[in-house]
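Participant: mind folding the following:
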Amino acid sequence: MATYRLTQAGHELNYGFRRHARLALEALGPTFTKEQALEKLSVLQDLGQLGKGTPKSFWRRFACLGAHAKRKAFIELAPH
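Facilitator: So this is what the prediction gives:
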């Protein structure tokens, strides 16, 4: 099973809904699976702390697209 971790750019998220998502993912520990992350993000969605996004859309933006202007991924595959 693939494990992921936050990149340096991911640890620096300190604004809005991205900050909430960062804090939730950091609570999972240094590495986490996609399923764990989606579960944590769905809790945020239930609490209204994820904005208009869904857990899957946040995962996609965090892992693939990164910041809209800087295009840095916030999540990367952890080395084995």
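
Participant: contacts, neighbours, all on C-alpha from now
Facilitator: OK.

Participant: show me where this structure has helices.
Facilitator: Ranges of helices within the chain are 8-11, 16-26, 34-46, 55-60, based on DSSP state H.

Participant: give the other helices and strands that the second one contacts.
Facilitator: In this structure, helix 16-26 packs against helix 34-46, with contacts taken as 3 or more CA pairs under 8 Å, 6 or more residues apart in numbering; DSSP states H and E.

Participant: one more, for comparison:
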Amino acid sequence: MASSCKQVKGKKSWPELVGAPGQTATSVIESENQKVDAIVVEEGDFVSTDIRCDRVRVFVDANNVVKKVPKVG
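Facilitator: Now for the predicted structure:
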């Protein structure tokens, strides 16, 4: 997690969602921390390298299964 996001209030990481469906993960993330937007990203898609403390990327495989721990940044 980026050090610039340490001031973010609420939950910042969701390791328990690895293996879950992408849309389920986004719903859980946004319900547990209303200060972030969760976005599903398919593995291999281009993503910017900017750090945003109000965003959680949910990386999924071709079967829409979460493959990486979703976290703020």
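
Participant: so what number do they get for TM-score?
Facilitator: Here the TM-score for the pair of chains, by TM-score structural alignment, normalised by the length of the second structure, is 0.41; 49 aligned residues with a CA RMSD of 3.6 Å.

Participant: so which of the helices of the first structure gets nearest Ile75 of the first structure?
Facilitator: Of all the helices of the first structure, helix 8-11 sits nearest to Ile75 of the first structure, with 6.6 Å by CA to CA.

Participant: quick one on the thing from earlier: dump the helices of the first structure to JSON lines, plus mean neighbour count and distance to Ile75 of the first structure.
Facilitator: Formatted as JSON lines, these follow (neighbours: other CA atoms under 10 Å; distance: least, CA to CA, whole Å):
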{"stretch": "helix 8-11", "mean neighbour count": "16", "distance to Ile75 of the first structure": "7"}
{"stretch": "helix 16-26", "mean neighbour count": "18", "distance to Ile75 of the first structure": "10"}
{"stretch": "helix 34-46", "mean neighbour count": "16", "distance to Ile75 of the first structure": "10"}
{"stretch": "helix 55-60", "mean neighbour count": "17", "distance to Ile75 of the first structure": "8"}
